[in-house]
Structures are given as structure tokens and as C-alpha cells.
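Participant: only the shape, not the letters, is given here:
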């Protein structure tokens, strides 16, 4: 199966996702977050640097859980127009 190249928009969104997760990680080590999320450090590194621009949903779900950020907040940060204005961002519980 041939993989379709990513668009410039998808690549840019991947960069924003990586920056968001890196910022949310703060001083917590990449090793600790990856371990807690059940993913490899290399996968987390690639996501944070935008080298994996379209990571799997469950991978992002696991990282978001560890970083205590909601998927709604991630969606709002990546595409503010896609989130309805009547929903305030909230922390994951």
C-alpha cells in the first residue's frame, strides 16, 4: 500500500502538537512520560519534534493522560475553529 504524503497543514499541525506536549511535559523527563504512557522514548521524541506528524489516537490519549491534559484541550490548541465555543477547556480527570 502506498502512503500518501502529508500536506503542509498536517505537518504544521504535527509541529504544534509536539510543541504542546513538550510544553505540558515541563521538567518531567521524556523517559518517565514515555514509560508511564507505555510508549517508547523514541516515539515520544519523534512526536515532540514533529517527525511523527499524525500519531495514533491511542498514543496521544496515553500521553495526554500522563500529562493530565484533555483531548479537548489538545484539539482546541491544534484547531481552535474545530471546537465549539460553548465548551470551555478542562483538565483530564
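Facilitator: Right, received. Where do you want to start? Everything numeric in this text was worked out from a predicted model, so none of it was measured.
Participant: going forward, measure contacts between C-alpha atoms and count neighbours the same way
Facilitator: OK.
Participant: end-to-end on stretch 23-43?
Facilitator: 17 Å (CA to CA, to the nearest Å).
Participant: and here is the other one:
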């Protein structure tokens, strides 16, 4: 399967996601957070630096859980111009509950 090139918006969201996760990690080591999220430190490093701009949902859910971030917070941080409808908010809440 051929993967299409990422759009500028996807690359920007990847950068925003990486910055958010770096800030949320504070003084915790990348290794400790990665192990707690059950991912490799290299994967976390690539996400934090924006080299993996569109990581899997389960990966983001695991990292967010370890860092104490809600999926709503993550979504809002990487989509600052998006206004969610009530239906979207309800879906996000259901997904967040499933991830925890």
C-alpha cells in the first residue's frame, strides 16, 4: 500500500503534538514515559520531534494517559482553530473513556 504524502496541516499538527507531549513530560525522562506507555523510547522521540506526524490513536492514548492528559486536551492543542460540535464532543468523550 502506498502512503500519500502528509499535508502541511498534518505536519503542523504533528509539530504541535510533539511540543505538547514534551511540555507535559516536564522532568520525566523519555525512557520512563515510553516504558510506562508500552512504546519504545525511539517512537516517543520521533513523535516529540515531529518526525512521526500522524501516530496511531492507541499510541497517543497511551502516552496521554501516562502524562495525565485527556484526549480532549490533546485534540484542542493540535487543532486550535477547530470548533467541535456537540456530537464530536460526545464521541471524543466516549473514545477517552475507552482509552482509560
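Facilitator: Arrived safely. On a predicted model such as this, the values are computed, not experimentally measured, just so you know.
Participant: so what number do they get for TM-score?
Facilitator: The TM-score (TM-score structural alignment, normalised by the length of the first structure) is 0.88; 88 aligned residues with a CA RMSD of 1.8 Å.
Participant: and the most centrally placed residue in the second structure, what element?
Facilitator: Central residue of the second structure (CA atoms, centre = their mean): residue 60, 4.0 Å from the mean position. Element membership of residue 60 of the second structure [criterion: DSSP states H and E] is helix 57-67.
Participant: relative to the first structure, what is the average displacement of that helix?
Facilitator: Superposed on the first structure, helix 57-67 of the second structure shows a mean distance of 0.3 Å to its aligned residues (mean CA distance after the TM-score superposition for the first structure).
Participant: tell me the angle the helix or strand that that helix is followed by makes with helix 57-67.
Facilitator: Next in sequence after helix 57-67 of the second structure, counting helices and strands by DSSP H and E, comes helix 71-78. Comparing the axes of helix 71-78 of the second structure and helix 57-67 via axes from the mean of the first three to the mean of the last three CA atoms, to 10 degrees yields an angle of 100 degrees.
Participant: going by neighbour count, list what's buried in helix 71-78 of the second structure.
Facilitator: 71, 74, 77-78 (16 or more other CA atoms under 10 Å).
Participant: the residue nearest to the centre of the second structure -> the first structure?
Facilitator: Here residue 60 of the second structure is matched to residue 60 in the first structure, going by TM-score structural alignment.
Participant: what's the distance between its match and residue 47 of the first structure?
Facilitator: Using CA to CA, we find residue 60 of the first structure at a distance of 9 Å from residue 47 of the first structure.
Participant: now swap in residue 38 of the first structure and tell me
Facilitator: Distance, residue 38 of the first structure to residue 47 of the first structure, by CA to CA: 14 Å.
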